[in-house]
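Enquirer: Okay, sequence plus prediction incoming.
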Amino acid sequence: MNILVFNVGSTTLKYACIDAETEEITTAGLVDRIGQPGGDAIDHIAAAKIAISEVGLNNVCVIGHRIVQGGDLFLEPALVTPDVLERLRTLDTLAPLHNPAARSVVEGLVEIETPQILVFDTSYFLTLSPAAFRYAVPEDWYQKHAVRRYGFHGTSHQYVTQKAIQFIDGDETSRIISLHLGGGASATASVGGRAVDTSMGMTPLEGLVMATRSGDLDPAIVLHMTEHAGLEPSEVRNSLNRKSGLLGLCGDQDMRTVLERRQSGDSSATLAIDIYVRRIIKTIGSYIAILGGLDALVFTAGVGQHSSEIRHLVCESLQHFGISLSQEKNRTCCDDLADISAPNARVRTLVVGTNEELAIARLVRNRAKS
């Protein structure tokens, strides 16, 4: 059974055709800079058609879609039906950079005969306790408006956490902190592959500093900017999602560029990196306290896997927790699964390449067979 997986980002569409039995990837690609000048496609529908023309649908049994936000409406993978699509539309505002784009692809392919199954990033966080997912807000906000922490990047955190546990010969007690550091960034604390806390919240805006998203901030800032600065709520939402983070701090959102500017002595880029790293360190420290210790720290995604400098900056302040890097291994690491710990480190520090497409294909296979 071949599964065509679509992993939609705000301006990208990754795709892979995967043999569900052998887990071999037969075709894979990326449609980049969607909707941008000089980009590969004018919109996400056009991007999906490019992928389909490359893969073909003759041998595809089912299409799997990564959906960032499933809310409390979708607790497991769902076969696309009119009712499912109607419910999915109600979640657009909870993940404004991703859900509308992914949904547009699903709706654009409804007319084809190939079944479609949705896989939700939020599903991995169903194991969070109320103490972890509830906010200290009025009860009716939660009961009537579903205001709670949902968590995101779930397929990535689940995949790399399971790989880490296998790599360290761990078990159901293994304490893992996974750092998904890409354009979006999040941290998750897990025990034995079950999530117990995560940094993103009701939307992907909460938590770590990201490429264009602010991460944590005083909620009164939103009120200040609407009540006293005269901004409309939509303008504040757009600024916090698209104009903040690294971009807001130094004018660049690409980590590689920001690091180059920092190395040349640029003060705004240096501040941006300092804030970015400090937020990660604070999160790791709080999770170690919750977990009661740590067995492995995992770096993944574009920045996490490929930036030795960010890994070094994060870990150099964590040595009192038993986290210590081999500078040589960290500098030369280029594998999808590598231990970059110093020989005397009490905590294993790993670089694990995420494979969201394979994780999605596994979930789609199981749902299709059920």
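Expert: Done, it's in. Numbers count the residues shown, from 1 in each chain.
Enquirer: switch to C-alpha atoms for all contacts and neighbour counts from now on
Expert: Fine.
Enquirer: the helices in the stretch 151-300 of the chain, which residues?
Expert: Ranges of helices in the stretch 151-300 of the chain, per DSSP state H, counting those that start in this stretch, are 154-167, 220-227, 233-242, 245-250, 255-263, 267-291.
Enquirer: Second structure follows, compare the two:
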Amino acid sequence: MSFVLVINSGSSSLKYSLRDMQQQTECASGLIERIGQDEGIVTHEVAGDNKHPDATPSSDPQKFTTERRIADHHEAFAVMLEHFAQHGPHLDEHRPVAVGHRVVHGGARFFAPTLIDDDVERQIGELGVLAPLHNPANLAGIQAARHAFADIVHVAVFDTAFHQTLEPAAYTYAIDAQLAREHRVRRYGFHGTSHKYVSEQAAQFLGRDNAELRQIVFHLGNGASVTAIRGGQSVETSMGLTPLEGLVMGTRTGDIDAAALLHLARRAHLSIDDLDTLVNKRSGLLGLAGVSDMRDVLEGLERGDEAATLAFTVYVHRLRAYAGAYIAQLGGVDVISFTAGVGENAARVRAEALATLEFMGITVDAERNTAPGRGIRHISSPESPVAVLVVPTDEEQEIARQALTLA
């Protein structure tokens, strides 16, 4: 059997998943939260057929939750190993052949899954200047994992890697070229692991050759991005130098005139740090409606709440703008897919996002769109020349698959 342990390390969290790559299943997963705070929370969930031998037989998953102080990521990794030992599955019997690590920013250096050594660690740390909220946290998880599993292959899978196929016209900002080169200012794009996985799943579901398809993938979660994909390669994407640019998100602005921030700095006397907090943590749906969760926005919309209504219409307006722009860049489109928390669950968002494309024959079937379902599925009308799909993303599976190629 081939098992891969997937690690997604945040600034105060450690998310993990043990994957059986032969069976294409998840054996166990967990989340360790509030690392470095007074009271950490550990949640460990085991699939029904992978429980501790002493557990009561059942096909249902079992969830174990504990609270304890966890000083740092090294201790978090030790706690994770304790939970595998106590609750299963035993890592002695499910020994990983590789550990796959999600790394947010690979800059222009990393365009494929990469074996982690001391030099790669150093470069991931250096790229922290481009992703200060993410790369240092990713690196902390890598260091803890390499210490715990010194004899196992460790592989970095970069969010930005899928977008390394962007042409200069797509990734270049129109600023002073020398300054941009000096400080590595360009579009990098993010959510690449999800966009790659979803586009490949869509092609497989349709029984089409991915190399022949023009696809648009909307990854709509608390963070949101859209990518135009031609022949399996990213040709345009909404996020830029950082994960801030593009669509309206839970707490992030998405696109905004840079001069608006200069104006606020001068007139409202906001510092660089104040502006950073504003655009990343106090904007998006939260800034417009006072709530960052689309479910709450939709509830407000149903009640006729003015702020929620404005937030929803701004959100959808941006989706439509990008859909039109990317269809133009692709010269047409064969498949449009929605994924992630909002994309997979908010039928009204999906319907409204594509409502203005009926002139192209693209129609969302109301019954299909609102029907309950968890797997990949059609939501377009049978006569629609463009397939519109809901495709559940599985970034952990994609990270595991890429890590296994180097094991």
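Expert: All right, it came through fine. Quick caveat: nothing in here was measured; it's all calculated off a predicted structure.
Enquirer: ok, back up a step: quick one: closest of the helices of the stretch 151-300 of structure 1 to L350 of structure 1.
Expert: When these are compared by CA to CA, helix 154-167 sits nearest L350 of structure 1, at 7.4 Å.
Enquirer: In that closest one, which residues have enough neighbours to count as buried?
Expert: Residues 154-165 are the ones in helix 154-167 of structure 1 that count as buried (16 or more other CA atoms under 10 Å).
Enquirer: Could you do stretch 83-91 of structure 1 as well?
Expert: Buried, per 16+ other CA under 10 Å, within stretch 83-91 of structure 1: 88, 91.
Enquirer: matching residues in structure 2 for it?
Expert: The alignment of stretch 83-91 of structure 1 onto structure 2 (TM-score structural alignment) spans residues 119-127.
Enquirer: What does R194 of structure 1 correspond to in structure 2?
Expert: Checking TM-score structural alignment: R194 of structure 1 goes with Q233.
Enquirer: In contact with that match, which residues?
Expert: Contacts for Q233 of structure 2 (CA atoms under 8 Å, 6 or more residues apart in numbering) come out as 162-163, 165.
Enquirer: what about 7 Å?
Expert: The contact partners of Q233 of structure 2, by CA atoms under 7 Å, 6 or more residues apart in numbering, come to T165.
Enquirer: Now do the strands in structure 2.
Expert: Under the criterion DSSP state E, strands of structure 2 are mapped to 3-9, 13-20, 25-33, 40-46, 62-68, 96-103, 114-115, 153-158, 214-220, 224-230, 233-237, 335-339, 377-378, 387-390.
Enquirer: Average offset of the last one relative to structure 1?
Expert: Its match in structure 1 and strand 387-390 of structure 2 itself, once the structures are fitted together, sit a mean 0.4 Å apart by mean CA distance after the TM-score superposition for structure 1.
Enquirer: just checking, what packs against that strand?
Expert: Using 3 or more CA pairs under 7 Å, 6 or more residues apart in numbering; DSSP states H and E as the contact test, the elements touching strand 387-390 of structure 2 are strand 335-339, strand 377-378.
Enquirer: now do the first one
Expert: Strand 3-9 of structure 2 is packed against strand 13-20, strand 96-103, helix 135-148, helix 395-404, with contacts defined by 3+ CA pairs under 7 Å, 6+ apart.
Enquirer: I'd like to know which of those lies nearest to L179 of structure 2.
Expert: Short answer: helix 135-148, nearest of the helices and strands packed on strand 3-9 of structure 2 by CA to CA, at 23.1 Å.
Enquirer: other SSEs contacting the closest one?
Expert: strand 3-9, helix 73-87, strand 96-103, helix 118-126.
Enquirer: Could I get the buried residue list for it?
Expert: Buried, per 16+ other CA under 10 Å, within helix 135-148 of structure 2: 135-142, 144-146.
Enquirer: Between strand 13-20 and it, find me the angle.
Expert: 50 degrees (axes from the mean of the first three to the mean of the last three CA atoms, to 10 degrees).
Enquirer: Report the distance from helix 135-148 of structure 2 to the chain centre.
Expert: Helix 135-148 of structure 2 sits 19 Å away from the centroid of its parent chain (CA atoms, centre = their mean, to the nearest Å).
Enquirer: could you dump the buried residues of helix 154-167 of structure 1 to CSV with distance to A189 of structure 1?
Expert: Formatted as CSV, the buried residues of helix 154-167 of structure 1 follow (distance: CA to CA, whole Å):
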residue, distance to A189 of structure 1
G154, 12
T155, 14
S156, 13
H157, 9
Q158, 11
Y159, 13
V160, 12
T161, 9
Q162, 12
K163, 15
A164, 13
I165, 13
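Enquirer: with those in mind, which one is nearest to T300 of structure 1?
Expert: So of the buried residues of helix 154-167 of structure 1, ranked by how close each gets to T300 of structure 1 (CA to CA), first place is V160, at 7.5 Å.
Enquirer: corresponding residue for the closest one in structure 2?
Expert: Match for V160 of structure 1 (TM-score structural alignment): V198.
Enquirer: what sits against its match?
Expert: 391, 393.
Enquirer: any idea how far it is from A145 of structure 2?
Expert: 28 Å (CA to CA, to the nearest Å).
Enquirer: go on, N222 of structure 2?
Expert: Distance check for N222 of structure 2 against A145 of structure 2: by CA to CA, it reads 27 Å.
Enquirer: for E45 of structure 2, same thing?
Expert: In terms of CA to CA, E45 of structure 2 sits 20 Å off from A145 of structure 2.
Enquirer: What of G100 of structure 2?
Expert: With CA to CA as the criterion, G100 of structure 2 and A145 of structure 2 are 10 Å apart.
Enquirer: swap in S2 of structure 2?
Expert: 18 Å.
Enquirer: thinking again about what came up before, what would the helices and strands packed on strand 3-9 of structure 2 look like in CSV with distance to L179 of structure 2?
Expert: Output for the helices and strands packed on strand 3-9 of structure 2, formatted as CSV (distance: least, CA to CA, whole Å):
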stretch, distance to L179 of structure 2
strand 13-20, 35
strand 96-103, 26
helix 135-148, 23
helix 395-404, 34
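Enquirer: So the counterpart of F74 of structure 1 in structure 2 versus S199 of structure 2, what's the distance?
Expert: Taking TM-score structural alignment, the alignment pairs F74 of structure 1 with F110 from structure 2. Using CA to CA, we find F110 of structure 2 at a distance of 21 Å from S199 of structure 2.
Enquirer: same question, L14 of structure 2
Expert: 27 Å.
Enquirer: Please apply the same query to N369 of structure 2.
Expert: 19 Å.
Enquirer: do A258 of structure 2 as well
Expert: In this view, A258 of structure 2 and S199 of structure 2 are 32 Å apart by CA to CA.
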